[in-house]
Every structure is written in structure tokens, then in C-alpha cells.
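Colleague: show me the folded form of this:
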Amino acid sequence: MTSLTLPPRPPGSPPLAHAWQTLADGLLTQRLHLHLDEWRTVVAEGKALPDVPSADVSLLARRPSPLPEDDDTALMLLEGAGLGFWWELPQRYGSDARDPCGFLAHAADAAARSILAGRSKSAWSDAVTAVSGAAAWWVGFFAAIRHRGVHHVTLEPRPGPFHEQALGTAVSVVAHGMAMRVLEAALHTSDDDPAVRAAYCRAVEAGICMEPELPRLVDELAELRLVDLVSTTARWRGRFTKYAGGTGAGQVE
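Modeller: As a prediction, the model looks like this:
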């Protein structure tokens, strides 16, 4: 049998995980645009979702709070972390909900508060708050069309029902993962700010505590797009399993 020898990577190449993250971000954006009209129809109808009837669709589609108008530095930090799309698309497509703060927004706010520990009035804290709020919208987007998706393992259509509490947990996981990306970018650009380092350590600690529960959460969420969102955002050993294993992504779409 002929063995395959891969050419050496060029000097200075970024870690392979960076390429996988770029792939995951691209797939996420692609899926949003592929299913945007479908999502708009579900939101406009406002009917109870068959797989999570207790969830208010208008809250799943709620636009997160914008960045402060004078905070260009926070936006630059988001762009530097590769998360401009993560914040901008919810601002563009999100809707105004009757309740200004639903259960997903509460989960996002709680995640941001646990990381910031009272720190505010800085570009990096505004950016952490922004990506956490956006996490609620992204989870809500794919939750709203979950009943039209497929199981992430079997690819069988219409995954079974689940409890809305799983969505709150998913928001917390995603918010912490995205906050870590913001804080990593901030650490590269700050003058060794101890507050940034402390926030990053809190995010890492929270991620370690969450990891044992992630397989169960993935099983409960079940649907391919929602599972990919959570599993490629959290910092855990299963983060890029589908890419490391050489399996395709987006094959169902």
C-alpha cells in the first residue's frame, strides 16, 4: 500500500485549528443565508414550534442590543477577532420583540456578567457583551428552524422535541466560546492589562466546567445545524471532530 506523504507546512503558518475555525465560521454564515427566507417565514407566522412549543418565536428572533455609538474600538476588536459577521448579521436581520429581554437574552447577559465580573466602560468589555448578546440570536435562529432540520448523526429528518432550557445552556456555551475569541484578540493588542487576563481566565475556567456536560447537550439539541453551532464554538475536545475526521460539512444543504 502506498503511503500518503503530506508536504511540510510553510513556516509561520497558523495552527490547523485556525483553518477549521474559518471553515466553521464560513459554514455558519452560509447556512444563515441559505435558510434566511425559511426563518423569516417561521418568525412571521409566529406559531408555536412543534419541537419546543413553550418557546416564544419572537424572542428567538430578538435583535441584540447594539454597541455604544461612540465605541469604534470595540468594533475594531470584533473585526480583529474575526467576529464582525457574528455581531453584524443579528443587527441586520434581528427583529424587535414584544419582550425586550427574553430567556435567551437573560442567558447571554448572565454569561457576559460572569466573565466581566463587574468590569465595564472599556472596548473589550463592550465587545464581550456584544458577542454574548449575539449568541442568543444565533442560537435562536437555528432553534426556530430546528424542526425542519435533520439529526446530526443519523441525518433523519425532524429531530424529536426538547426542552427550552437546553437553548439557554446552548447560549451560555456559545457566549463563553465567542468571548474567549474576543479576549484572545484583546490580549494580543493590550498592554498586558490584568483585567483582560482575569476575564480570559474566568472564561477558560467556565469552559472547563461546561465541557463534561457538552456531550449530553449535543445529544439533546440533536439537530445538525444547532449542534454544529454549539460544538464548533465551545472550547472542548470535540470542537472540530468532523473536520479532523475528514468528514464533509454542509452536505445536507
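Colleague: okay, CA-based contacts and neighbour counts for the rest of this
Modeller: Fine.
Colleague: buried residues in the host helix or strand of residue 43?
Modeller: Taking DSSP states H and E as the criterion, residue 43 maps to helix 36-45. Residues of helix 36-45 classed as buried by neighbour count (16 or more other CA atoms under 10 Å): 39, 40, 42, 43.
Colleague: also this sequence, please, to line up against the first:
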Amino acid sequence: MDDQELLRYSRHILLDDIGIEGVDVLINSHVLIIGAGGLGSACAPYLAASGVGAITLIDDDEVDLTNLQRQITYSSENIGQHKVDAAKTFLEKLNPLIKVTAFAQRADEAFLMERIAEIDVVIDCTDNFKTRQLINKVCVTTRKPLVFGAALQFDGQFSVFDSRLEHSPCYACLFSPEESFEEVKCSQMGVFSPLVGIIGSIQAANALQLLIGFGNSMVGKLGMWDAKRSDFSHIKISRNPSCSVCHPTKN
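Modeller: I've put the predicted structure just below:
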């Protein structure tokens, strides 16, 4: 670590739970962020600023005027650009010491399986049930820790699913792929702009905790933020012995 890095990351180095060793871990880490919308545009800058050495972004969407109410990585100048390309430019200006790779495409199974081996933590910043199930399946198969977040209207959710741990549930334990869930989107239901910033920042914090290895994990808990009540709460979630994803041989 050179003098520039020591100064840039000095406020983390001062923290006993992080220190030089923790910052060095971040510099040599690789995070995959799937989704560059409200959650992704809040999560990614904190990871970049913290010195996560490699960040891969994937999203096929383009910046739209309606995004600018909450997706603070983008500006009016970015309208019509692929979100991942605009985010890459933003993040590399924020921290020129890191490498950002952008893929303007959907995260299908072939893409994820091809690149997942080099990833340390996967962060799900998507907004649809089908993609979340796919991401979870790949993370369970490859035993990669998954940081989950969701936000709609005034309500947010977050958790960590870590298939490296025997006691950890997976996303499918909580939301079974066999059940039908009505897809709801911000474009139809609306979303409180600071909510995505809060949940995305929590996802960044959870990812940093996983990478460095400090604090209390969200594994086995589903966190919830009610923005109307300014209230954080959580419920315990357990591994489902009948889960078709993390217990397939038992069905």
C-alpha cells in the first residue's frame, strides 16, 4: 500500500475492526453488483470509495429522466446512456485506483457461471423476482455470499445469504420459486427516493463486513426499514429443509 492509498483510506485504517489489514483485503477484492438502478447506484459508490479493487457492474437498462429522482450516480447528461457505462465513469472518477468493468446486458445464468469464480461477494440490486431467484441459484451452486436488497414505495428489505455456512438460508428459503408472486415495480407503485439510498448503503456495509470479516452478519435475519415510521426491524429466517435450491437432494 503506497502513501496515496494510506491517506485516501486513513479513516478506515483508524478503525480497529478494519485497519491496514482490512483495507488491504478490500484492495484485493472483487465484487459483482447486479443492477445499476436505485440500489446499485447507492451501493457502488461506497464500495468504490472504500477501495474495493475490482467492481463488475451488469445491467441492460439505460438512464431515463424518471431515474434521476433517486439514482444519484446519474445526471441529465447521462440520459440515454447505458447505466453501467455512466456508473463506470462516475466510479472511476470517484476513485481512480480501482478497476470497474461494465456489462450492458442482462445477467443470465451463462454469464454468471462464466464469471462467478473470480468474484468474492455478489450484490443483488435487481428489482424482479425471476432474476433474484437466478442469482440465488448461482450463488448457492458456487458457494458465493449474496447480499440482497429490495425497495418499493416506503418499505425496504435487506439480508445476507451465505451458502458457505451450513446454517444459512438462501433467498429461495424465504421466497420459494415454486410460489407465484405478483411483480411490482417502481414505475407502477412509486418509491421514496431516500429509501433506495438507505438500503443500497446497507448493502454496501454488509458487503464490506463480509469481505473484511467483522461485525454481526445479517445471515439468518431479514432486515426491514419502514421509511414512514423511521423504523428498523428484523425477523429471524431459517434454512428451509424442503428448499428446492439449497436442499435439492432432500426433495
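Colleague: so what number do they get for TM-score?
Modeller: Once the chains are overlaid, their TM-score stands at 0.27 when taken by TM-score structural alignment, normalised by the length of structure 2; 122 aligned residues with a CA RMSD of 6.6 Å.
Colleague: returning to what we had before: what is the nearest of the buried residues of helix 36-45 of structure 1 to residue 128 of structure 1?
Modeller: Taking CA to CA as the measure, residue 128 of structure 1 sits nearest to residue 39 out of those, at 26.4 Å.
Colleague: ok, that closest one touching residue 141?
Modeller: Yes - applying CA atoms under 8 Å as the test, residue 39 of structure 1 and residue 141 come out as touching, 7.1 Å apart.
Colleague: shared neighbours, those two?
Modeller: With contacts defined as CA atoms under 8 Å, 6 or more residues apart in numbering, no residue is adjacent to both residue 39 of structure 1 and residue 141.
Colleague: show me what whichever strand or helix holds residue 89 of structure 1 is packed up against.
Modeller: Counting by DSSP H and E, the element that carries residue 89 of structure 1 is helix 84-93. With contacts defined as 3 or more CA pairs under 8 Å, 6 or more residues apart in numbering; DSSP states H and E, the packing partners of helix 84-93 of structure 1 are helix 72-80, helix 123-144.
Colleague: look up the closest residue to residue 73 of structure 1, ignoring the ones flanking it.
Modeller: The shortest distance from residue 73 of structure 1 to any non-neighbouring residue, by CA to CA, 6 or more residues apart in numbering, is to residue 123 (5.7 Å).
Colleague: give me the neighbour count for that neighbour.
Modeller: 20 (other CA atoms under 10 Å).
Colleague: got it, and residue 38 of structure 2?
Modeller: Residue neighbour count, defined by other CA under 10 Å, stands at 29 for residue 38 of structure 2.
Colleague: any idea how far the closest residue to residue 138 of structure 1 other than its chain neighbours is from residue 16 of structure 1?
Modeller: Nearest non-adjacent residue to residue 138 of structure 1, counting by CA to CA, 6+ apart: residue 90, 7.4 Å away. Residue 90 of structure 1 sits at a distance of 28 Å from residue 16 of structure 1 (criterion: CA to CA, to the nearest Å).
Colleague: neighbour count: those two, which is higher?
Modeller: Neighbours around residue 90 of structure 1 and residue 16, counted as other CA under 10 Å, are more numerous at residue 90. The numbers are 23 against 10.
Colleague: show me what contacts residue 121 of structure 2?
Modeller: The neighbours of residue 121 of structure 2, taking CA under 8 Å, 6+ apart as the test, are 30, 31, 32, 144, 145, 146, 147, 207, 210, 211.
Colleague: distance of it from residue 160 of structure 2?
Modeller: For residue 121 of structure 2, the distance to residue 160 of structure 2 (CA to CA) stands at 10 Å.
Colleague: ok, residue 20 of structure 2 next?
Modeller: In this structure, residue 20 of structure 2 lies at 25 Å from residue 160 of structure 2, with CA to CA as the measure.
Colleague: of those two, who's got more company?
Modeller: In this comparison of residue 20 of structure 2 against residue 160, neighbours counted by other CA under 10 Å, the higher total goes to residue 160 at 26 against 18.
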